[in-house]
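S.K.: I'd like to go over a predicted model; first the sequence, then the structure.
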Amino acid sequence: MRKFLLILISLIFMLTGCSFEKGYAVRDIYAMNTVISLNIPQNTKNAEELLSKAEELIYFYENSLSVTKKESEVSLFNKSKDKLELSPDAFSLISTALDVSKNTNGAYDPTCLYLTELWDITNGGYLPTDEEISSALKKTDYSLLSTEKNTLKKASSDIKIDLGGVAKGYSLQKAAELLAKDTEYGMISFGGNVGVWGKKPDGLKWEIGIKDPFDTNDVIGYFRIDGGYVSVSGDYERFFEKDGVRYHHIFDTKTGYPVDNGVHSVAVYTRDGALGDALSTALFVMGFEKSLELYESNIYDFEALFVTDNGLFMTEGAKELFTEK
């Protein structure tokens, strides 16, 4: 398993300024279709037991929130005709997802499962016909979802959800909060998300390198933060090519096609893991100008960095956090 993880561990983020092999207790696992690395100080009391608790918590959320698990709450809702009563965790997560959907006019849309399955990028990709895309779009509409108490409802039985765009960030935060109770500092990398907490022994801020989407073996620069979560969405993460055209996994639910707006990567910094996860997708779809309008509205507290065809763009606060290489 360790060898398998080392082969797969081509992560969005590269943390620098400290070694996570020396001085750290490390637990690498595979869940939610991604590699996860838990890192806490080696001298932490009962470090391995604590890491096991965090690992179990992540698996718990995977079994509850993953669309690939047949008995997850997500899958049970997708099978339902009109509604499903959810656990507090699942209800909190879908509430965040729908709030971001509403405030971004569907740039993030948890009902995009039909598009995801149609394009099948995870399994090598498929180029659908216009008719197939049109059919999928008829069943893609976050506004057909509603909540009441702890129940999620759908106006059409055809509607299905995929919380992959927020579940990783949510699970990351819950695991980080669990570990932070008994550790002075630490880090979790969770696919395209990273969470850090506490003060490092050297007194310096956490330094998180953001991959260069044009050269994924390098970084474009670093976010320096004292804690919180960074989430990245990039067109280089999962894609396929056909007839010289690259098709990636981030879809515009207005057109049914992968987003093609000159944006290649968006990194979002927040204090809320699920929110950052959803926003990184939404801002990628929206592009910098519309994202800046959302930023200036102060609906959400976040900072963001955009890597585009025309260079780097960032929010005002990100200019204080980011250092270009």
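M.R.: Sure thing, it's come through.
S.K.: use CA for all of it now, contacts and neighbours both
M.R.: Will do.
S.K.: so where do the helices sit in the stretch 51-200 of the chain?
M.R.: With DSSP state H, counting those that start in this stretch as the criterion, the stretch 51-200 of the chain has helices at 73-79, 88-103, 113-119, 130-137, 164-180.
S.K.: from the chain's centre, how far out does the last one sit?
M.R.: By that I understand helix 164-180. 10 Å (CA atoms, centre = their mean, to the nearest Å).
S.K.: Give the other helices and strands that it contacts.
M.R.: Applying 3 or more CA pairs under 8 Å, 6 or more residues apart in numbering; DSSP states H and E, we find helix 164-180 packed against helix 47-65, helix 88-103, strand 185-190, strand 193-198, helix 273-297.
S.K.: let's bring in a second one:
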Amino acid sequence: MKKAATIFTLLIAGVLYAQQPFKHTLKLMGSRFDITVVANDSTEANGYIDLAVNEISRIERLISSWDANSQTSEINRNAGIHPVKVDAELFNLIQRAIGISKLTDGAFDISYASMDKIWKFDGSMTVMPTADSIRNSVAKVGFQNIVLNKENSTVFLKLIGMKIGFGAIGKGYAADSAKDVLISKGVVSGIINASGDMNTWGKQPDNKEWNIAITNPMNKNKVFALLPISNGAVVTSGNYEKYVTFNNIRYTHIIDPRSGYPATGIISVTVFAPKAELADALATSVFVMGIEAGLNRIEQLPKVACIIIDDKGNITTSKNIEIEKS
């Protein structure tokens, strides 16, 4: 009996090791997605990847503010007019977003979409906007003006011209949803990389954990650190590619929705969390809040950690993480 059990164990191990990772790169939600699944062969892997793509496309149809037929666009069209009934999934996503807004004192805010686009990070901006124009640019921003009615599943934006958008959370949510679908179909391991929003589960076929590379913000062509992650998400936000400089101050493309001014002082934030949606939102928020306030919020949350690099190259980590440079 013991011998049979041993043979059975070896057979199982052999099956697992026979599996291998298969990766496809696609453009979804206007961004690059790398979808990796561990499967027995390419036919099986392609079927799984198609399931992930279908789920990500479904999420995009639900939350896209560029699609006139989406429920998000319907909410925006009726801002200041009347509430809009939405699917429970979208209602719950908005409700969670408002929860993160409260946690971060408004540093994260899906109504940032109401902001006037007065900052340009394409090299064409030569003069800093005036204080009045910056203040006016966020006049219609404010999560407090998003009214939810759970009983009726409706969303109402109080101000005419107000908008919501999921640019700072949507890809993370799509990665989470695709991961859940694949797990439900029996995919034992994989990675969803939504333009840097990484979501992993399981381990590699040789039973080693997945290693996530953190880009060196001082040299984006080099890896700063390699960190193992087996079931969770990691998101890095950086301003080393999109920024403007006025009076020797670097202003990042990540803008504080409360003031209208771009974040300063930080060039990279990496957040580890159970869900990519949360990591995505927090990475942006820490940029806006700054190192001290950002760490304070991160360390209040279970199973969440972060690495912050300032514009002098100094590294700050939350208490529950240790890193080794590569």
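M.R.: Received the coordinates, thanks. As the structure is a computational prediction, the values presented were derived from the model and not from experiment.
S.K.: re earlier: could you export the helices of the stretch 51-200 of the first structure to a markdown table, including columns for distance to His248 of the first structure and mean neighbour count?
M.R.: As requested, the helices of the stretch 51-200 of the first structure are exported to a markdown table (distance: least, CA to CA, whole Å; neighbours: other CA atoms under 10 Å):
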| stretch | distance to His248 of the first structure | mean neighbour count |
| --- | --- | --- |
| helix 73-79 | 24 | 21 |
| helix 88-103 | 21 | 18 |
| helix 113-119 | 9 | 20 |
| helix 130-137 | 15 | 15 |
| helix 164-180 | 15 | 23 |
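S.K.: closest one to Leu57 of the first structure among those helices?
M.R.: Checking the helices of the stretch 51-200 of the first structure against Leu57 of the first structure by CA to CA gives helix 164-180 as the closest, at 6.7 Å.
S.K.: Can you say which of the helices of the stretch 51-200 of the first structure is nearest to Gly209 of the first structure?
M.R.: helix 164-180 (18.1 Å).
S.K.: so how far does that closest one sit from its counterpart in the second structure?
M.R.: Taken against the second structure, helix 164-180 of the first structure registers an average deviation of 0.9 Å after superposition, with mean CA distance after the TM-score superposition for the first structure.
S.K.: now the helices of the stretch 51-200 of the first structure as a markdown table including distance to Gly311 of the first structure?
M.R.: As requested, the helices of the stretch 51-200 of the first structure are exported to a markdown table (distance: least, CA to CA, whole Å):
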| stretch | distance to Gly311 of the first structure |
| --- | --- |
| helix 73-79 | 38 |
| helix 88-103 | 26 |
| helix 113-119 | 29 |
| helix 130-137 | 32 |
| helix 164-180 | 26 |
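S.K.: distance of Phe4 of the first structure from Tyr24 of the first structure?
M.R.: In this view, Phe4 of the first structure and Tyr24 of the first structure are 21 Å apart by CA to CA, to the nearest Å.
S.K.: and Asp215 of the first structure, how many residues sit next to it?
M.R.: Using other CA atoms under 10 Å, Asp215 of the first structure has 10 other residues around it.
S.K.: Distance check, the counterpart of it in the second structure against Ile134 of the second structure.
M.R.: Counting by TM-score structural alignment, Asp215 of the first structure corresponds to Asn219 in the second structure. Spatial separation of Asn219 of the second structure from Ile134 of the second structure under the definition CA to CA is 31 Å.
S.K.: Could you pull up the contacting residues of Thr111 of the first structure?
M.R.: By CA atoms under 8 Å, 6 or more residues apart in numbering, Thr111 of the first structure lies in contact with Lys139, Thr140, Asp141, Tyr142, Ile159, Lys160, Ile161, Asp162.
S.K.: Identify the residue nearest the third one in space, chain neighbours excluded?
M.R.: With CA to CA, 6 or more residues apart in numbering as the criterion, Asp141 of the first structure has its nearest non-adjacent residue at 6.0 Å, and that residue is Thr111.
S.K.: From Lys325 of the first structure, how far out is the one you found?
M.R.: In terms of CA to CA, Thr111 of the first structure sits 38 Å off from Lys325 of the first structure.
S.K.: likewise Ile188 of the first structure?
M.R.: Using CA to CA, Ile188 of the first structure is found at 23 Å from Lys325 of the first structure.
S.K.: of those two, who's got more company?
M.R.: Ile188 (24 against 10).
S.K.: Can you tell me what the more buried one aligns to in the second structure?
M.R.: Alignment note: Ile188 of the first structure maps to Ile192 in the second structure; criterion TM-score structural alignment.
S.K.: just checking, its match touches Trp201?
M.R.: No: applying CA atoms under 8 Å, one finds Ile192 of the second structure not in contact with Trp201, separated by 9.2 Å.
S.K.: and for those two, which residues touch both?
M.R.: Taking CA under 8 Å, 6+ apart as the criterion, Ile192 of the second structure and Trp201 both touch Lys179.
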